[in-house]
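1. Provided below are the primary sequence and the corresponding predicted coordinates.
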Amino acid sequence: MKTAHRPALPPRDQVCRPAAVLFDRDGTLVHDVPHNADPDRVSVIPGVREAVRLVREAGIATGVVTNQSGIGRGLLTHEDVRRVNARVDELLGPFDVWVYCPHRPGFGCPCRKPRPGLVTDASRRLGVRPDACVVIGDIAADVLAARAAGAEGILVPNAATRPAETAAEDDPAPDVLTAVRRVLARPCPGGQGGLERGRPV
């Protein structure tokens, strides 16, 4: 079977890579099951395994930042969310950090995306600056939370993404694997290599 040609990644010392890549969970890493409390219903989106593997092989920290308003709505418990998160870790390998917001919309918390709290908390736990992080997600709240924290946000639209959210982005990625490959292949400004944003290579 003929396979599509994929350009080789440039040498590591010729690219500028983030210190961490933070992923949204539902609709980005795994298929969205609203307010899911059942680990058996967790299903990885195609291409995500390879994307996460590439990030780890590049020596970049990984994390997940996710809104889980089902807790605030009384539909989930913290333990439900932890069990589902643990299943994601089993399927994709353990992420370096998990941060979730349990609050319902309108609660006024600083953590619920599009506010920056999840991103700043994740970066703090990883010991990197927020502006050394890239956030990948499937809705505008993900990229807006990233930018509010000073990080880069990359939108990967799906069927649940509003057309206006996709249109507002200059260069949305068609899938998570493409988004990750873009990040890993990004040249340093002025051709200077050898440093990640936020820490030495």
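-> Great, that's in hand. Residues are numbered from 1 along each chain as shown.

2. only C-alpha atoms from now on, for both contacts and neighbour counts.
-> Will do.

3. what residues are up against the residue positioned nearest the centre of the chain?
-> A centroid search over the chain (CA atoms, centre = their mean) returns residue 23, at 1.4 Å, as the residue closest to the centre. Residue 23 makes contact with 29, 62, 63, 64, 65, 135, 136, 137, according to CA atoms under 8 Å, 6 or more residues apart in numbering.

4. just the ones in strands from those, please.
-> 62, 63, 64, 65, 135, 136, 137 (DSSP state E).

5. surely the fourth one touches residue 28?
-> Yep, that's residue 65 we're talking about. No. Between residue 65 and residue 28 there is no contact under CA atoms under 8 Å: 10.9 Å.

6. second structure follows, compare the two:
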Amino acid sequence: MTSPDRLVILDRDGVINQDSDDYVKSLAEWIPYPGAIDAIARLSQGGWTVAVATNQSGISRGYYTETTLAEMHAELCRLVNEAGGEISHIAWCPHGPDDGCSCRKPLPGLLEEVRDALGLATLSGSWMVGDSLRDLQAGDAMGCHPVLVRSGKGEMTLAKHPELVTTDSETRVFEDLTEFADWLMARQKLKAGN
């Protein structure tokens, strides 16, 4: 049984794979960052449950179909499985910013879906890893620990929101998913040793 403090929720574009201002529209354009697949597999092997929560407004904009998105996610899961890990759930929002949905981050709908799919009562104490402010806001609404990676739009997010790195900010900042996974696993080892 998953417990919230052993759950890591990842944004997709900019965290797991390269992002594009023109959208990631095909399997050929879906390019994982070096080390990201391995980082997910290592978290999985270390006893963490890994889920993904991703806005995919390119669907409502007509840039790609749900079938194409399913191909990308099947490839993501295949690569992670091949590396010895598992993604427990992928929640995605196909809507655009003006569609009035409840799932598009910064709203918490995708995270509520993750919570329900994993049979959890709460996400309080889980980790939400993203490269944009809206990822952190969605996580915050559900009581997640906020983590910003500098990959994807992370550097731009930091430039726009310097308050994220002030001493009283709860947001932890890492170069990328690999560095976060290393830190989280080292932290767990330390806790287990006490």
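-> That came through, no problem. Because the structure is a prediction, the values reported are computed rather than measured.

7. so after superposing, what's the score?
-> Superposed pair, TM-score by TM-score structural alignment, normalised by the length of the second structure: 0.80. Supporting alignment: 177 aligned residues with a CA RMSD of 2.5 Å.

8. sorry, back to before: save the ones in strands among the contacts of residue 23 of the first structure as CSV, and put in distance to residue 171 of the first structure and neighbour count too.
-> Converted to CSV, those look like this (distance: CA to CA, whole Å; neighbours: other CA atoms under 10 Å):
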residue, distance to residue 171 of the first structure, neighbour count
62, 22, 23
63, 23, 24
64, 22, 22
65, 22, 28
135, 14, 25
136, 13, 28
137, 13, 29
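
9. looking at the residues you listed, which is nearest residue 180 of the first structure?
-> Comparing those against residue 180 of the first structure with CA to CA picks out residue 136 as the nearest, at 8.6 Å.

10. residue in the second structure matching the closest one?
-> In the second structure, the residue matched to residue 136 of the first structure (TM-score structural alignment) is residue 129.

11. repeat for residue 120 of the first structure
-> Using TM-score structural alignment, residue 120 of the first structure pairs with residue 112 in the second structure.

12. give me the three-state assignment for its match.
-> Residue 112 of the second structure falls in the helix class when you classify it by DSSP: H, G, I helix; E, B strand; the rest coil.

13. tell me where the second structure has strands.
-> Here the second structure has its strands, by DSSP E, at 7-10, 49-55, 89-93, 127-130, 145-149, 172-174.

14. now, which of the contacts of residue 23 of the first structure sits nearest residue 110 of the first structure?
-> Nearest member of those to residue 110 of the first structure, counting by CA to CA, is residue 65, at 13.4 Å.

15. spit out the contact partners of that closest one.
-> Listed by CA under 8 Å, 6+ apart, the contact set of residue 65 of the first structure reads 22, 23, 24, 25, 98, 99, 100, 118, 119, 122.

16. what residue in the second structure is paired with it?
-> Looking across to the second structure (by TM-score structural alignment), residue 65 of the first structure lines up with residue 53.
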